[in-house]
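Undergrad: Fold the following and give me the result.
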Amino acid sequence: MIRVAACQYAIELHETWEAYADHLQGLCAEAVEAGARLLLLPEYAGLVLSGQLTPEQRGDLKASIAGIQPLIEPWKALCAGLAKRWGIYLQPGTLPVLDSDGAYRNRAWLFGPKGALGHQDKLMMTRFEREQWGIAAGHGLTVFDTDLGRLGILVCYDNEFPLLARRLAERGADLILAPSCTDTEAGYHRVRIGAQARALENQLAVLQSPTVGLAPWSPALDENLGRAGLFVPPDRGMPGDGVMALSESLDPQCSRWLVCDLDLEAVRRVRQQGQVFTRRNWPEQFERL
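TA: Now for the predicted structure:
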């Protein structure tokens, strides 16, 4: 049994590094005090660093991501320090990173008690990212071996594509982390429905963390709606609707953690003793086409 925490992360303006660092440390401390060993923040949570730029720069869509690049290494060091200090696994959301080929990619790092375990880039770009923002797609999928189990990360829109989660399942993932950022109720439900479908198809767990609230100072994060949730396959020993836990509101006024216990061994048992074997039967569908 592991205790996990997914944040409904309210986008707030932190105009100095000290204010932001205190904010992130205090936020993570809340989940740690509740006993969580795995903490998940949402897609583009790291873009809150743009609050430290001038109002003109943070108010410009492309200038804001260029401006935060010098802050990324200190941010990574801060996240690594928090994970080491408390002996936890921390996925602090994502942020746009300037890659060696000159393209920006939406990147999610995973930090553990011994440092960074690596990163996962978003693979499928939304229209906003592709057409207006100029964020490029990443390549490849990573499975992270941790003391808690084998984890994968699918960033927001990636959860709407079955073959991505299937590849993680084939590589032994028991839990997928789904950091998300959506500005409409429809967008939130697209990602949530995708997350639940991926849990059903692959008989694994999916943990979703969304952005919430209004940030008129940021053209990228101006409107945010979503609910944190933990989803599992609806089968023996699991909730009938596959919803292990769900936060109460689409738009709370402040950041809130959804803290819940997850028995990955019980999830694995579904794959051996469940009413159906969707994970095992996956290849058969192609024989029927």
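
Undergrad: C-alpha from now on. contacts and neighbour counts both.
TA: OK.

Undergrad: From V232, how far out is L175?
TA: For L175, the distance to V232 equals 9 Å [CA to CA, to the nearest Å].

Undergrad: quick one, what contacts the most centrally placed residue in the chain?
TA: The centroid of the chain falls nearest to P179 when counting by CA atoms, centre = their mean (1.9 Å). The contact partners of P179, by CA atoms under 8 Å, 6 or more residues apart in numbering, come to 40-43, 93-94, 153-156, 208-210.

Undergrad: Pipe those residues into TSV and attach neighbour count and secondary structure per row.
TA: Formatted as TSV, the contacts of P179 follow (neighbours: other CA atoms under 10 Å; DSSP: H, G, I helix; E, B strand; the rest coil):
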residue	neighbour count	secondary structure
L40	29	strand
L41	29	strand
P42	31	coil
E43	29	coil
G93	30	coil
T94	27	strand
I153	30	strand
L154	28	coil
V155	30	coil
C156	30	helix
Q208	33	strand
S209	30	strand
P210	33	strand
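
Undergrad: what's the helix or strand for H119?
TA: Assigned by DSSP states H and E, H119 belongs to strand 115-121.

Undergrad: Give the buried residues for that strand.
TA: Across strand 115-121, burial judged by 16 or more other CA atoms under 10 Å covers G115, A116, H119, Q120, D121.

Undergrad: Second input sequence below; structure requested for side-by-side comparison:
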Amino acid sequence: MKIATSAYPVDWHASWADYEEKLELWVAMAAQQGAELLVFPEYAGMEASLIGEPHDAAQPDGWALSAVAAMADGINVHARLAADYGVHILAGSGPTRDFDSGKIVNRATFLSPDGRRGFQDKQILTPWERRETPLSPGRGLSAFDTDLGRISILICYDSEFPLLARALPCDVLLIPSCTDGPAGYTRVRVAGRARALEGQCVAVQSATVGATPLCPYLDENSGAGGIFGPPDSGFGTSGILADGRLDQPGWTYAEIEVDELPDYRGAAQVSVSEHWDEQLDCIQNINHRPLAVMKS
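TA: Presented below is the predicted three-dimensional model:
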């Protein structure tokens, strides 16, 4: 399977047709390179609400409500492109009204070329999201069995919490991110690499780049696409399968053999996933002792 992960600039558009044209150019570019799985970043879905002359909104609640009104139409564009180009797409996430709870969540939608859909909501909000936005945490995690293997999603900050990934055994872990500086990007990158090591899976980071004037969710963006495996047998000494250039818009590609992942896991020098529960015994026996002079 060939994966394409994006460093994606979110733009204002003069018309809806311009927005659709941009998305199609991006999807076509990846599909022409043979990509079967395309990954857009966190909050990129808000681009569907950036139509017309750049304007301010009641910040940031107004922006969330504008995104809620536009997200469904934006997802439908991604769904059409998935079908037209025969690819699986993780559409950019954005504020979405949860039908059951009525709350606004940060939702990423996963689309297959045959029209099937699934979604994952962000579980743990950042301090800024808690302080400044009307977003609520999502409820529950999902793993999707697809023609490409088992795929799970952790949105940005969620990837920094290893128990979430532990609950989602998968072949490919998608990590759409939106960070405003190199430090934030690096935190998510480090988290993605750690999750690949722990889960013996492939972790895929996408990122927003550039600046989107007047929109507080996207006013500053820094990052790059990256595709990571465990630094072990079958993945090379670094585990870095592909690395995009920081703040350079475009796709980053890597080929992986999902069918061979069980063999890679069996041949691995270490198996954090298999030995995970041994930690529980270790932490039950924490001893606090003063330093003492030991006889030689």
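
Undergrad: so how far does the strand holding H119 of structure 1 sit from its counterpart in structure 2?
TA: Here the mean offset of strand 115-121 of structure 1 against structure 2 after fitting is 1.3 Å, by mean CA distance after the TM-score superposition for structure 1.

Undergrad: from the middle of its chain, how far away would that strand be?
TA: Chain-centre distance of strand 115-121 of structure 1: 13 Å, with CA atoms, centre = their mean, to the nearest Å.

Undergrad: quick one: what's aligned to T146 of structure 2 in structure 1?
TA: Alignment note: T146 of structure 2 maps to T146 in structure 1; criterion TM-score structural alignment.

Undergrad: re earlier: would you mind grabbing the residues shared as contacts by L175 and V232 of structure 1?
TA: Applying CA under 8 Å, 6+ apart, one finds that L175 of structure 1 and V232 are jointly contacted by L204, A205, V206.

Undergrad: wait, the second one sits on I176?
TA: What that stands for is A205 of structure 1. Yes - counting by CA atoms under 8 Å, A205 of structure 1 touches I176, with 6.3 Å between them.

Undergrad: Let me see the ranges of the helices in the stretch 51-200 of structure 2.
TA: 61-85, 127-132, 162-166, 182-199 (DSSP state H, counting those that start in this stretch).

Undergrad: Okay, buried residues for the first one please.
TA: Within helix 61-85 of structure 2, the residues scored as buried using 16+ other CA under 10 Å are 63-71, 74-75, 77-83, 85.

Undergrad: After the helix or strand that contains T252 of structure 2, which helix or strand is next? Please name it.
TA: Per DSSP H and E: T252 of structure 2 is located in strand 250-255. Note on strand 250-255 of structure 2: by DSSP H and E, the next helix or strand toward the C-terminus is helix 261-267.

Undergrad: Where in structure 1 does whichever helix or strand comes after that following helix fall?
TA: Next in sequence after helix 261-267 of structure 2, counting helices and strands by DSSP H and E, comes helix 272-275. Using TM-score structural alignment, helix 272-275 of structure 2 corresponds to residues 278-281 of structure 1.

Undergrad: mean per-residue distance, that stretch to structure 2?
TA: Superposed on structure 2, stretch 278-281 of structure 1 shows a mean distance to its aligned partners of 0.9 Å (mean CA distance after the TM-score superposition for structure 1).

Undergrad: what do we get in structure 1 for T186 of structure 2?
TA: When structure 1 is aligned by TM-score structural alignment, the residue opposite T186 of structure 2 is H189.

Undergrad: burial count for that match?
TA: 15 (other CA atoms under 10 Å).

Undergrad: S180 of structure 1 versus that one, what's the distance?
TA: Going from H189 of structure 1 to S180 of structure 1 by CA to CA gives 11 Å.

Undergrad: what's the answer for L24 of structure 1, then?
TA: Counting by CA to CA, the gap from L24 of structure 1 to S180 of structure 1 is 18 Å.

Undergrad: Give me the more crowded residue out of the two.
TA: Counted by other CA under 10 Å, L24 of structure 1 and S180 do not tie: S180 has more neighbours, with 31 against 14.

Undergrad: The more buried one corresponds to which position in structure 2?
TA: Applying TM-score structural alignment, one finds that S180 of structure 1 aligns to S177 in structure 2.

Undergrad: List the residues that contact that match.
TA: Shown in contact with S177 of structure 2 (CA under 8 Å, 6+ apart): P41, E42, Y43, I155, C156, Y157, Y185, V188, Q205, S206, A207, T208.

Undergrad: aligned partner of V212 of structure 1 in structure 2?
TA: When structure 2 is aligned by TM-score structural alignment, V212 of structure 1 is paired with V209.

Undergrad: Checking that match next. Helix, strand or coil?
TA: Here V209 of structure 2 is recorded as strand under DSSP: H, G, I helix; E, B strand; the rest coil.

Undergrad: That one - how many residues pack around it?
TA: 28.

Undergrad: That one contacts G244, correct?
TA: No - in this structure, V209 of structure 2 is not within contact of G244 by CA under 8 Å, at 11.7 Å.

Undergrad: shared neighbours, the two?
TA: Common neighbours of V209 of structure 2 and G244, counting by CA under 8 Å, 6+ apart, are A7, A224.
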